[in-house]
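> next come a sequence and a model predicted from it.
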Amino acid sequence: MSATVVQLNESKKQIQLTGRVLAEQKQAFHNNPLPDLNERLENLERLKKALIAQQEQFCEAIDRDFNGRSRDETLIAEMIPSIQGINYAMSNLKSWMQPDRRHVSVLFQPASNRVHYQPKGVVGIIVPWNYPMYLAVGPLVAALAAGNRAMIKMSEFTPHTSALLGNLIESTFPRDLVAVINGEADVAADFSSRPFDHLLFTGSTAVGKLVMKAASENLTPVTLELGGKSPAIIANDVPMEDAAERIAFGKALNAGQTCVAPDYVLCPSDRVNAFVDAFQDAFRKMYPTLRDNPDYTSIINERQYGRLQDYLKDARSKGAQLVEVNPANESLEDGCRKMPVTLVLNPTDDMKLMQEEIFGPILPVVPSRGLDDALQFINQRPRPLALYYFGYDRSEQKRMLEGTHSGGVCINDSLMHVAQDDLPFGGIGDSGMGHYHGKEGFLTFSHPRAVFSKQKLNSGKMVYPPHGGPLHKLVYRFFIR
């Protein structure tokens, strides 16, 4: 039997499994539509214990999927935020679940207004390959905290991690509470077309449009965590060592395969050379070698590696100057998918790397004529998922915040806003819609149900027909003004 036939058969099985599990979860939710606090806390605690118990297995599985993923990056960027997110949700869930009391106009007194937060039902979660554990667990934590059931579609590009998470979920939860679906792109397309009560997708803008279109057929609400070209602005007077070090960390983490990685730098034109020198120094201190350095991560697969090499070839052919940051001057060929960070000087708008999200260790450096010029450059382009500003002048920080739109912002840092449990994470425009993390995750996967309540005394009779009497005239006099 050919590999293609085997794959088609496996896809058919996974698609059939998706339908069965979705029906089971919908029935289970119907039978238990409002899990109490203790049940939700128990589910989160079970997930936490299972993840901690298998942390080394996750490091090994992700390393195998990447053909070289830093163990410490997996612990720092996937395991720690997953566990801390669970801890934060467990500490605050009781208060999140409390109904909110709202104002009642005197016209409707005596009565009360409250907002009750109900689970939506069955949540679908589509996971990308770049942080396969964290970007599955983060939405799952929010879905369970809100009292939902969840189905997780893992990426076909991380088979070892996908299998490990599937086994963990299967041994931790009943299938009608949480389930993992694996398979190729056809399984993902089928998954996004199912009538979930909410669907969260993390991935590219192009695929996000397809997911939203498929979900619209069922009127399924979506949260889209996309990407885009996240800029880093360097101010005229910030110490270059400070800015370069923090940008280098954000760009080199996971070899730049991060949706909020700095995509390009807007640097004052008279400081470009200083930035190049400072970036090289900072990178060299973090990664003195690359090829056999366990701290430096590989490109996920040949397809992505080829795409990134094509960006560099295109930029070189169009006049860019490429500065390869390879501290030990090592050969990285012969099947090695590790790529040095390459700074691209003199980039132009017709280059592919200035038109598409880079998602790898390539960093264009765009010269600017000051903050106003940098803000204009950003605002002429689609709204990014993240924006980074490096400068200590508070008035300029304020100008940057008030003069731009982006999903999130770091001032004098990169990436770290994503790890803040009490900040929402999400995009705007081309970089996505909706938010999760912390309380925003609970709210995203909850239905805010408005409840207006009164008892025996019925003040509403004042507006019942027949109309035109003195009581109605009095009501109009006092309330239409």
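Arrived safely.

> every contact and neighbour count from this point should use C-alpha atoms.
Will do.

> which non-adjacent residue is nearest residue 205?
Nearest residue to residue 205, sequence neighbours excluded (CA to CA, 6 or more residues apart in numbering): residue 226, at 5.4 Å.

> distance check, the one you found against residue 132.
Counting by CA to CA, to the nearest Å, the gap from residue 226 to residue 132 is 15 Å.

> just the strands in the stretch 1-150 of the chain please.
Per DSSP state E, counting those that start in this stretch, the stretch 1-150 of the chain carries strands over the ranges 100-102, 112-119, 122-126, 149-153.

> and what of the stretch 151-300 of the chain?
Secondary structure of the stretch 151-300 of the chain (DSSP E, counting those that start in this stretch): strands located at 178-181, 198-202, 222-225, 231-234, 264-268.

> closest one to residue 445 among those strands?
Checking the strands of the stretch 151-300 of the chain against residue 445 by CA to CA gives strand 198-202 as the closest, at 7.1 Å.

> let's bring in a second one:
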Amino acid sequence: MDAAPGHLDDLERLFEAQRDASRCGEPASWAVRADRLRRLRGVIGANRAAYAQAISMDFGQRSRHETELLEVAHVLDGIDHALAHGQRWMRAAPRAVGWKFWPGRAALLPQPLGVAGIVTPWNYPLDLSLGPATSALVAGNRTMIKLSELTPRFGALLAESCAREFDANELCIVNGDVEVARRFCRLAFDHLLFTGSTAVGREVMRAASATLTPVTLELGGKSPAIIGPGITSDADFERAVARLIIGKTFNAGQTCIAPDHVYLPRAKQDRFIASARRAVRRFYPALPDTPDYTSIITDQHYARLGALVDEAVSQGATAHALADAAHDAARRLFMPVALTGMNEASRVLREEIFGPVLPVLPFDDLDEVITRINNAPRPLALYLFERDRRRIERVLARTVAGGVTLNDTFMHVGPPQLPFGGVGASGMGAYHGKAGFDAFSHMKPVFSQRRFHPVSWLYPPYGVRAERILRMIARR
């Protein structure tokens, strides 16, 4: 479906059709779910090159290799994991009951919720649409996906390719403007998953509250990175900086889990800038002509990044160009920049950056970093580069984040065995793998009573036997 403001009635019609289909007949068997997952895998396999090209055109420039690595491979891994384990996830899970309920038995029976709604952002349009869809489909749900209006070429292609393999009652793609997105979020889904900014997440939650739709919110946040005192050798420091820089420059920093800013020992600040420049030159040696560096998605986003840097500099910060090339406004190529000496009131320290601008914040004691992180909204990710086990355990124990990668960036999001989600202002709920199956399932408690059971001794009329049993039950 290619929804537009003039076709909002089609949105309601499609939802009603999926809801009716989800409520008639038996829940989807494993054979049906596996078939849907295999068809989804086939759609991606047949169109992966075209998807990468469409995404690159929507951005202005994005590497095919980056799309393959960060989107296609990740979704395919998730589908393969679901195919390998989904049938086992579907089984009723026995639960032990206390002696008071013997000889009865209990279990949790996973059931599809019905119709899942997925609202996708523009920065990783393939992964953040079909990744959640994998979770919804393996759980046996019908699924509707609303794509961002900022990726129209990819949106049209995904809608067309999915329509060839899926009935609209199973899986349908919705494209359209902000008004379509608002109407989409007001539909009475059985579960709604939104990925995007914290500000829009609040609006989504308000819209969903009108229909009591449960939500999973994957939001943003200022994810900190820490280079700890235990990174002492030259090799370890160079490696830490390179891994941090690649996490910041993948997709030109337009990633919800990108390191937003970095804390490091005060004496290593100048060394960090020099190492960061070497890393940028190594990863992108032909800037601005390399096809491997991603454009900023729109002129508005490009201008916002420039304004953040300009404001920080006007308030006393120093901007360190990490590339030898200048910004290219015509192609929206914003070169990586590090900032030092920032004023605490700078917007770059308060707002999510979502671009290749990296504030560098020196510290004298690791505990002051922990305090700063805990005084800020809970981040979606936290990255710690450290070799000392006691320091690692201290940071892990005393901070709360959606996920953590030690001595690298991004990696905690890759394995389908790990849930992905935020906490507090960075989101609620999680998905990927079994966590995604659970998020889109109702775990129905089922108690099975036997023909003869001692509870019947407590039926009225009450007498001496009931008194004795109640005294025994109340005994501690």
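Cool, got the structure. Since we're looking at a predicted model, the values are computed, not measured.

> can you give me the TM-score here?
After superposition, the two chains reach a TM-score (TM-score structural alignment, normalised by the length of structure 2) of 0.97; 471 aligned residues with a CA RMSD of 1.3 Å.

> circling back to that earlier point, when residue 226 and residue 132 of structure 1 are compared, which one has more neighbours?
More neighbours surround residue 226 than the other of residue 226 of structure 1 and residue 132, with 27 against 23 (other CA atoms under 10 Å).

> what does residue 202 of structure 1 align to in structure 2?
By TM-score structural alignment, residue 202 of structure 1 lines up with residue 195 in structure 2.

> please tell me how far the closest residue in space to its match that isn't next to it in sequence sits from residue 194 of structure 2.
In space, and not counting its chain neighbours, residue 195 of structure 2 is closest to residue 218: 4.6 Å by CA to CA, 6+ apart. To residue 194 of structure 2, residue 218 of structure 2 is 6 Å away according to CA to CA.

> one more: residue 88 of structure 2?
27 Å.

> neighbour count: the two, which is higher?
Taking neighbours as other CA under 10 Å, residue 88 of structure 2 and residue 194 compare with residue 194 leading, 25 against 12.

> residues contacting that one?
By CA atoms under 8 Å, 6 or more residues apart in numbering, the residues touching residue 194 of structure 2 are 118, 119, 120, 201, 204, 215, 216, 217, 218, 219.

> hang on, the third one packs against residue 145?
Yes - Residue 120 of structure 2 is within contact range of residue 145, at 7.2 Å (criterion: CA atoms under 8 Å).

> mutual contacts of these two, please.
Listed as contacting both residue 120 of structure 2 and residue 145 by CA under 8 Å, 6+ apart are residue 129.

> could you redo the strands of the stretch 1-150 of structure 1 as TSV and give each row distance to residue 299 of structure 1 and mean neighbour count?
Compiled in TSV, those are given as follows (distance: least, CA to CA, whole Å; neighbours: other CA atoms under 10 Å):
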stretch	distance to residue 299 of structure 1	mean neighbour count
strand 100-102	47	13
strand 112-119	39	19
strand 122-126	21	27
strand 149-153	22	26
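
> out of those strands, flag the one nearest residue 46 of structure 1.
Nearest to residue 46 of structure 1, of all the strands of the stretch 1-150 of structure 1, is strand 149-153, at 14.7 Å by CA to CA.

> that closest one vs structure 2, average offset?
For strand 149-153 of structure 1, the mean distance to aligned residues of structure 2 following superposition is 0.4 Å (mean CA distance after the TM-score superposition for structure 1).

> state the distance from the match of residue 202 of structure 1 to residue 307 of structure 2.
Counting by CA to CA, the gap from residue 195 of structure 2 to residue 307 of structure 2 is 25 Å.

> and these two? which has more neighbours close in?
Using other CA under 10 Å as the criterion, residue 195 of structure 2 and residue 307 rank with residue 195 on top: 22 against 14.

> can I assume the more buried one is in contact with residue 123?
No - the pair residue 195 of structure 2 / residue 123 is not scored as a contact, 10.2 Å apart, by CA under 8 Å.

> the longest helix belonging to structure 2 vs structure 1, mean deviation?
Of all the elements of type helix in structure 2, the one with the most residues (DSSP state H) is helix 30-59. Superposed on structure 1, helix 30-59 of structure 2 shows a mean distance of 0.5 Å to its aligned residues (mean CA distance after the TM-score superposition for structure 1).

> which parts of that helix are buried?
30, 33-34, 36-37, 40-41, 43-44, 48, 51-59 (16 or more other CA atoms under 10 Å).

> and the strands of the stretch 151-300 of structure 1, which is most packed in?
Most buried of these, by mean neighbour count (mean count of other CA atoms under 10 Å): strand 231-234, with a mean of 28.

> which residue numbers in structure 2 go with that one?
Mapped onto structure 2 using TM-score structural alignment, strand 231-234 of structure 1 spans residues 224-227.

> next one: stretch 458-466 of structure 1
Under TM-score structural alignment, the match for stretch 458-466 of structure 1 is residues 453-461.

> what's that stretch in contact with?
Residues from elsewhere that reach stretch 453-461 of structure 2, judged by CA under 8 Å, 6+ apart: 101, 102, 103, 104, 465, 466, 469.

> dump the residue contacts of the fifth one.
Applying CA under 8 Å, 6+ apart, we find residue 465 of structure 2 in contact with residue 457.

> in which helix or strand would I find it?
Secondary-structure element containing residue 465 of structure 2, defined by DSSP states H and E: helix 464-474.

> mind checking how far that helix is from the chain centre?
Relative to its chain's centre, helix 464-474 of structure 2 lies at 53 Å (CA atoms, centre = their mean, to the nearest Å).

> how big is the offset of that helix relative to structure 1?
Averaged out, helix 464-474 of structure 2 is 3.0 Å away (mean CA distance after the TM-score superposition for structure 1).

> count of residues packed around residue 99 of structure 2?
8.

> that one -> structure 1?
Superposed on structure 1 with TM-score structural alignment, residue 99 of structure 2 falls opposite residue 106.

> again with residue 426 of structure 2
Matched by TM-score structural alignment, residue 426 of structure 2 corresponds to residue 431 in structure 1.

> residues contacting that match?
Residue 431 of structure 1 neighbours (CA under 8 Å, 6+ apart): 205, 225, 226, 227, 228, 382, 383, 384, 385, 407.

> make TSV from these and add distance to residue 279 of structure 1 to it.
TSV is the format used below for the contacts of residue 431 of structure 1 (distance: CA to CA, whole Å):
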residue	distance to residue 279 of structure 1
205	29
225	29
226	27
227	24
228	23
382	27
383	26
384	23
385	23
407	26
